[in-house]
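J.: Model the following, please.
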Amino acid sequence: MAETQLQLVEITELETNNKENSVDQPSGIGRRRKAPSRDYKWWIRTVLYSVFLISGQSMATILGRLYFEKGGTSKWLAALAQIGGFPVLVPLYCFLLWKIPVPNTEIGSDSPPFVTAFVKVYVPLGLLVACSGFLFSVGLQYLPVSVVTLITASQLAFNALFSYFLNSQKFTAAIVNSLVLLTISSVLLVVNNHTEKPAGVSNAEYAAGFICTVGGAAVYGLLLASQQLALRKVLKRQTLKVVFDVIIYQSLVASIAIVVGLFASGDSKGLKKEMEAYALGEVSYVMTLLWTAIGWQVFAIGTVGLILDVSSLYSISVSTVGLPIVPVLAVFVFNDKMDGIKGMSMVLAIWGFLSYIYQHYLDHRKSKIENRIASEIAVEDSLPAEVHPADNRA
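T.: Next comes the predicted model:
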């Protein structure tokens, strides 16, 4: 789902840190840039972005299920609601580019022309986004929202698997632990929830929903790994502008693909009757879809804000904290059952998330140490010859 933008923006941190370390360091002087102070404005922004992330994620997931619960039947329309709100990000994109100008080093870079990037990167990634969104819509139609939320945790496991083949991801103890825990979490749901089906859902539809949700998590894992590969091998830039270009253009392609599917499947012909028959009324029908789209974009704004002001690790942590909120809300909104097995599945899913995040923390810390050592070596090499002790020997 919209969590998708997290991993893509995450890999810009290294370049940002390198730029900060290189600022205000005159030749021959190893002076480091002083870290910005964290005043009350920083704390207000951090809290606000965290609220955006958690509330957007929770609201959009609940509303996505509410659409089907009250009479919605179009999987294509539900998928479009997940992705089609991307124009909301365009003003933020323009504002950030105005606040953070494109550096001169990007001029004349070896990045491909727009047409090449569109064909090789934006179109394939957009189709993956559309496929993942459609599969998750099937899951939301046939499964309790709490089950869908817990199954989506497995997208981290799929991301690690595909990253192993595409990006030479190493399987450390923390990642293997995460894979095992997330797998067990999903297996528990298969064993326990065969009798817990939404009203009017057959056993075959329930099985299809489960398979499609797992498939959606797998496609999403492939999407994350492919984004990283595209930025490194094709676009060859990892700046904020390039990241937002990928987010916006892949969402545009995905939206077009889903609209084509909406009309090709014939669902578009029944939307008027569906809206008239919606249990909460026509206005609520439109508002449910509209706020679902807005919810995912609010989540995206919170994610990007936390990454820019704090770190990607913190952003992932906040998203993890928000994971149990959806199943808990589903108990009150949809009367989903919260039994012991589902609770155990939730604990294992969170444990798996934290294990995966811990590995990111280790990698991030190692990268910072290597960058600091490289920076110190570069500063020493730039010192004038007369200041080297070896040249002052009698």
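J.: CA atoms for contacts and neighbours, from now on please.
T.: Will do.
J.: What residues sit buried inside stretch 45-57?
T.: Buried residues in stretch 45-57, counted by 16 or more other C-alpha atoms under 10 Å: 46, 49-57.
J.: oh sorry, the question was meant for stretch 249-268
T.: 249-259, 261-262, 267-268.
J.: Spell out which two among those residues are the most distant pair, please.
T.: The distance between the two most remote of the buried residues of stretch 249-268 (C-alpha to C-alpha) is 25.2 Å, for Y249 and D267.
J.: Second input sequence below; structure requested for side-by-side comparison:
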Amino acid sequence: MGFHNKSSDGITQEREEATIGDENQPRALLDRSQIFETQNWWIWIFISSGLVVTGRVLSTLLLNFYFIQTGRDVCDDPKQFKGTWLMSMVQNAAFPFTAFLLLLWRSLFSNHRETLSSSSSYSSSSCSSFGKLFLLYISLGVLFAAYSQLYAIGRTHCVFFFWIFTTQLIFTSIFTAIINKHKFNRWIILSIILSGVATGITSSDDAYYPCEGEGWKMSYGAWCAFFGTLAFSLSLCIMQLGFQKVIPNSESKVSAVLMMQTNASVIATFICLVGLFVSREFKDIKEDFETFKHGKPLYVLSLIGLSLAWQVMSLGLVGLVCLASSLFSNVVSFCATPLANILVVLAFQFMDDDIEWFKGGALLAGILGFSSYVYSLHKSIKKKEMESQ
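T.: Below you'll find the predicted structure:
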């Protein structure tokens, strides 16, 4: 009896161990796949952040170079308030670059099964899906054109443009809380404060500084800058809403990001092109082309480079919206501003060395602001992993 009881317990224990082993095997596979997905997500987060930083730095350097070479850095130059439609169009005109990346990505990485599932999901509700996507891209294109033009006017007309620009982070926080139901914690709030301080400290390091005695133009530029911040903040939150509610789940994230950026940029470029001809600002292009200090070829190259830099930054912003949130996308953009402004000062020697510690402090605040939000993302991912387990 004793032997029988012992062997029975042993068999029961072996069965329990085998059952636990069978349960742990798919769980282990699930954990490995989850770890891989998390690592892949972090890689894309840092790639998108790198695109934002690179685009911000290059666009700031090239824009200051353009202002200096066209004489717009001189306060009493008659061209100071011209060229806003050209700048807004250039900011969106590099959509062939993202369209090429979209075609390249789909040809290399999309498989036949994903294409079939995507097409079947579209065919099941093709009319409603197409209508929602069309409305999404149209609204984003209009907002792209709006904030591009409003920022161009604010930059050329208002001395306090960069201080008004800093409020963009506040509006993004408000809109994302209302539209995207974004939840805040102390690390996110700290990140917002640090990135806002980082941008505010070095915001005046720029080649273009409007005359202070322009009266109504100053007020006009201030209102344009204000509504530009509203349009930009709203566009980020609508992007996030589109990724959550409109873009089909069968679509890969990279394709969705490239598609959104390309379509919105096409619409924005068309609107800005119409504005360029209606305002007759296209006549000023010839003057800039003829009087560019470093010659005509460099004028063309500077505009092409500026357009590509803006497109790279926008692509990174859209990627961060898709991967994380509209608020994180804006925070990364703000954290990159001190680095861009420091490089502008070094490249063009705009300011004295008396306040160099301000620039170092702004760069440190930007790094800490970015790190604070990344730590918040890390904590939220760990919490989700614990809940899933």
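J.: Superposed, how do the two chains score by TM?
T.: TM-score of the superposed chains, computed with TM-score structural alignment, normalised by the length of the second structure, equals 0.68; 339 aligned residues with a C-alpha RMSD of 4.6 Å.
J.: Can you lay out the buried residues of stretch 45-57 of the first structure as a markdown table showing secondary structure and distance to Y358 of the first structure?
T.: Listed next are the buried residues of stretch 45-57 of the first structure as a markdown table, based on DSSP: H, G, I helix; E, B strand; the rest coil; distance: C-alpha to C-alpha, whole Å:
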| residue | secondary structure | distance to Y358 of the first structure |
| --- | --- | --- |
| T46 | helix | 21 |
| Y49 | helix | 22 |
| S50 | helix | 20 |
| V51 | helix | 23 |
| F52 | helix | 24 |
| L53 | helix | 20 |
| I54 | helix | 20 |
| S55 | helix | 24 |
| G56 | helix | 25 |
| Q57 | helix | 22 |
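J.: counting contacts, what elements does the helix ranked longest in the first structure pack onto?
T.: Using DSSP state H to define each element, the first structure has its longest helix at helix 340-382. Applying 3 or more C-alpha pairs under 8 Å, 6 or more residues apart in numbering; DSSP states H and E, one finds that helix 340-382 of the first structure contacts helix 13-22, helix 145-151, helix 173-192, helix 312-321.
J.: So which of the ones you listed is nearest V331 of the first structure?
T.: Using C-alpha to C-alpha, the nearest of these to V331 of the first structure is helix 145-151, at 8.3 Å.
J.: just to revisit the earlier point, ranking the helices and strands packed on helix 340-382 of the first structure by burial, who's on top?
T.: helix 145-151 (a mean of 26; mean count of other C-alpha atoms under 10 Å).
J.: Now the element after it, going C-ward?
T.: Sequence-wise, the next helix or strand downstream of helix 145-151 of the first structure (DSSP states H and E) is helix 155-166.
J.: That next one vs the second structure - mean distance after superposition?
T.: Helix 155-166 of the first structure, aligned to the second structure and superposed, deviates on average by 1.6 Å (mean C-alpha distance after the TM-score superposition for the first structure).
J.: Taking their axis directions, that helix and helix 173-192 sit at what angle?
T.: 130 degrees (axes from the mean of the first three to the mean of the last three C-alpha atoms, to 10 degrees).
J.: Could you look up the SS state of R31 of the first structure?
T.: coil (DSSP: H, G, I helix; E, B strand; the rest coil).
J.: mind checking the SS state of the nearest residue to it once chain neighbours are set aside?
T.: In space, and not counting its chain neighbours, R31 of the first structure is closest to Q25: 5.5 Å by C-alpha to C-alpha, 6 or more residues apart in numbering. Following three-state DSSP, the label given to Q25 of the first structure is coil.
J.: ok, Q25 of the first structure - contacts?
T.: For Q25 of the first structure, the contacting residues are 31-33, by C-alpha atoms under 8 Å, 6 or more residues apart in numbering.
J.: A153 of the first structure now?
T.: 182, 217, 349, 353.
J.: Look up how far G72 of the first structure lies from it.
T.: 25 Å (C-alpha to C-alpha, to the nearest Å).
J.: Map L303 of the second structure onto the first structure.
T.: Per TM-score structural alignment, the equivalent position to L303 of the second structure in the first structure is L289.
J.: Need the counterpart of T229 of the second structure in the first structure.
T.: Using TM-score structural alignment, T229 of the second structure sits opposite A217 in the first structure.
J.: Contacts only, for the nearest residue in space to its match that is not next to it in sequence.
T.: Excluding its sequence neighbours, the residue lying closest to A217 of the first structure (C-alpha to C-alpha, 6+ apart) is Q155, at 4.4 Å. Taking C-alpha under 8 Å, 6+ apart, we find Q155 of the first structure in contact with 217-218, 220-221.
J.: quick one: the helices in the stretch 201-350 of the first structure?
T.: 203-230, 240-264, 271-277, 282-309, 312-321, 325-333, 340-382 (DSSP state H, counting those that start in this stretch).
J.: Between the ones you listed, which one is closest to P101 of the first structure.
T.: Per C-alpha to C-alpha, nearest to P101 of the first structure of the helices of the stretch 201-350 of the first structure: helix 240-264, 9.1 Å.
J.: From the chain's centroid, how far away is the closest one?
T.: 15 Å (C-alpha atoms, centre = their mean, to the nearest Å).
J.: before we move on, what about stretch 158-174 of the first structure?
T.: That offset, for stretch 158-174 of the first structure, works out to 17 Å (C-alpha atoms, centre = their mean).
J.: Tell me which residues of that stretch come out buried.
T.: Those would be 158-163, 174, for stretch 158-174 of the first structure by 16+ other C-alpha under 10 Å.
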